[in-house]
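No sequence on hand, only this structure:
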């Protein structure tokens, strides 16, 4: 039986755009591992000719890259550049840069600014501490499915319940790629995250690496981002955790206060037209 994506050989206009976006999202979720054309075809239920046509076009525009030795596709540098430009365009990255620098300088650990982008969380900014660690998102522009890692969970926990449920329903097939992560474990953690105001992972996702994150909650809006500290698990002691949370909350509160006047200015400007 044919899937809707296979119903016709002719793919044009909006359909083609939707499928190209699906390929980009799939490769974004695949991360550094990337995916072969066969994996893309099977996962997205495309005809192979359609998958080839889309990947060829995306590669031509440098939105994806293909490694010659393995034939695996990954997101390309042009997409990264657009993502960085988009992050700057929101003003969030520029506004949060001093906070990101302060946290890394004060703690010696790696600081991340993560923002929601649909069903994913995107690394908007990153500052390494006194040592380099392995992380899920890697560089600025890297992304993970919402629900994976403390930063995205901190955002997810403060979204409207029905919206969070849709995100979890959509992303749950991706959770099997990560150890000790299921839809249930994420759902169970959301109540405690809301209650205490922060999310923490003590090495369950990446062995030996822990993280703590707090949401950024501008007044009258859902969570738009989170700021997180990643470190070796040996550095996240129970004695140290409260101090790290206090630092993160201080910076998040400052960002929230800075974002609210911008909201008012935009609203006033809109009323004047």
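Sure thing, it's come through. Please read all numbers here as calculations on a predicted model, not as lab measurements.

Please count neighbours and contacts with C-alpha atoms only from this point.
OK.

Now do the helices in the stretch 151-273 of the chain.
Counting by DSSP state H, counting those that start in this stretch, one finds helices in the stretch 151-273 of the chain at the ranges 161-175, 183-196, 241-272.

all strands for the stretch 101-250 of the chain, in order.
For the stretch 101-250 of the chain, the strands defined by DSSP state E, counting those that start in this stretch occupy 110-117, 120-127, 143-145, 199-206, 209-216, 225-232.

Turn those strands into JSON lines, including distance to residue 243 and mean neighbour count.
Listed next are those as JSON lines, based on distance: least, CA to CA, whole Å; neighbours: other CA atoms under 10 Å:
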{"stretch": "strand 110-117", "distance to residue 243": "15", "mean neighbour count": "25"}
{"stretch": "strand 120-127", "distance to residue 243": "19", "mean neighbour count": "25"}
{"stretch": "strand 143-145", "distance to residue 243": "27", "mean neighbour count": "25"}
{"stretch": "strand 199-206", "distance to residue 243": "13", "mean neighbour count": "19"}
{"stretch": "strand 209-216", "distance to residue 243": "11", "mean neighbour count": "27"}
{"stretch": "strand 225-232", "distance to residue 243": "12", "mean neighbour count": "27"}
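
okay, those in JSON lines with distance to residue 25 next?
Formatted as JSON lines, those follow (distance: least, CA to CA, whole Å):
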{"stretch": "strand 110-117", "distance to residue 25": "11"}
{"stretch": "strand 120-127", "distance to residue 25": "9"}
{"stretch": "strand 143-145", "distance to residue 25": "10"}
{"stretch": "strand 199-206", "distance to residue 25": "21"}
{"stretch": "strand 209-216", "distance to residue 25": "24"}
{"stretch": "strand 225-232", "distance to residue 25": "19"}
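
here comes the other one, which I'd like you to weigh against the first:
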């Protein structure tokens, strides 16, 4: 008998919820069926609909599925901003050959809401859309964190104190040093933290009022990111942002 009405709706919500709590690793069809008690054939049907409406995304190997956090990253204003900034990231990655990332703040975390890949053979792939990490361990998150009020910075560092060491042995004291350096130079640089062997530079996106909501970063392998190239990338990001301001 074909499912209709509230029962169907509840099952769809149930699948979305188990994927939401599963995190970035996602779940396989068999996992979803086991956790929810929903038959695999039914899970397939629900996933087809959820993917079509962008609530769920398949991973690259098409074996697991993840909740699309970006679908709920904010209201129309946030969604409009992301759409407006996507071409900026595409141009940055085309000109640098490296991966670029659009990140926004979500409480004490930074949330990746868009990613573009470049043409260089080695790309940073471990940070995907929907990926969250403590604010500051990535270049874009550090650019946002450094531009918050001191009280907010302190609260976020306290919140993430126990999580930071899992990112390259980071400590709150080291993060405070990175924040000071970011404010002094006007852009952030972080290496061997979020992703070992990778260095990223980040630039906050200015707002007419208040503190930045978004930041853009570009990341590549350490050998490809000497100081001169970091400065070139930062100026490129600022130039591309100026074109849409």
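Now that the structure is in, tell me what you want to look at. Predicted, not measured: the structure shown is a model, and the values here were computed from it.

Mind checking the helices of the stretch 151-273 of the first structure for the one nearest to residue 115 of the first structure?
Residue 115 of the first structure lies closest to helix 241-272 among those, at 12.9 Å (CA to CA).

helices or strands up against the closest one?
In this structure, helix 241-272 of the first structure makes packing contacts with helix 92-107, strand 209-216, strand 225-232, judged by 3 or more CA pairs under 8 Å, 6 or more residues apart in numbering; DSSP states H and E.

closest one to residue 262 of the first structure among these?
With CA to CA as the measure, helix 92-107 is the member of those nearest residue 262 of the first structure (10.9 Å).

Where in the second structure does that closest one fall?
Using TM-score structural alignment, helix 92-107 of the first structure corresponds to residues 81-96 of the second structure.

Give me the contact list for that stretch.
Residues from elsewhere that reach stretch 81-96 of the second structure, judged by CA atoms under 8 Å, 6 or more residues apart in numbering: 99-102, 113-119, 216, 218, 233, 236-237, 240-241.

how about 7 Å then?
With CA atoms under 7 Å, 6 or more residues apart in numbering as the test, stretch 81-96 of the second structure has contacts from 99-100, 116-118, 237, 240.

do stretch 192-211 of the first structure as well
Counting by CA under 7 Å, 6+ apart, the neighbours of stretch 192-211 of the first structure from elsewhere in the structure are 150, 153-154, 157-158, 178-180, 212-214, 228-233, 236.

what's near enough to touch the spatially most central residue of the second structure?
With distances taken as CA atoms, centre = their mean, residue 112 lies nearest the centre of the second structure, 1.2 Å away. Residue 112 of the second structure makes contact with 101-104, 128-132 under the criterion CA under 7 Å, 6+ apart.

got it, and residue 52 of the first structure?
Applying CA under 7 Å, 6+ apart to residue 52 of the first structure gives no contacts.

10 Å instead, please
Residues near residue 52 of the first structure by CA atoms under 10 Å, 6 or more residues apart in numbering: 37-38, 40-41, 46, 58.

Just among the residues you listed, which is most surrounded?
residue 40 (22 neighbours; other CA atoms under 10 Å).

doesn't that one fall inside a helix?
Yes. The assignment for residue 40 of the first structure is a helix, going by DSSP: H, G, I helix; E, B strand; the rest coil.

corresponding residue for the residue nearest to the centre of the second structure in the first structure?
If you follow residue 112 of the second structure across to the first structure using TM-score structural alignment, you land on residue 123.

same thing with residue 207 of the second structure?
Checking TM-score structural alignment: residue 207 of the second structure goes with residue 218.

mind listing what the residue lying closest to its match once chain neighbours are set aside touches?
In this structure, residue 218 of the first structure finds its nearest non-sequential neighbour in residue 256, 4.6 Å apart by CA to CA, 6 or more residues apart in numbering. Residue 256 of the first structure sits next to 215-219 when contact means CA under 10 Å, 6+ apart.

Repeat the analysis, applying 8 Å as the threshold.
216-219.

How about residue 74 of the first structure?
In this structure, residue 74 of the first structure makes contact with 27-28, 30-35, 64-66, judged by CA under 8 Å, 6+ apart.

Mind doing that once more with 10 Å?
Contacts of residue 74 of the first structure by CA under 10 Å, 6+ apart are 24, 26-36, 59, 63-67.

can you tell me which of the residues you listed are in strands?
Among these, DSSP state E puts 64-66 in strands.

how near is whichever residue in the second structure pairs up with residue 151 of the first structure to residue 49 of the second structure?
Correspondence of residue 151 of the first structure to the second structure, assessed by TM-score structural alignment: residue 140. Separation of residue 140 of the second structure from residue 49 of the second structure (CA to CA, to the nearest Å): 33 Å.
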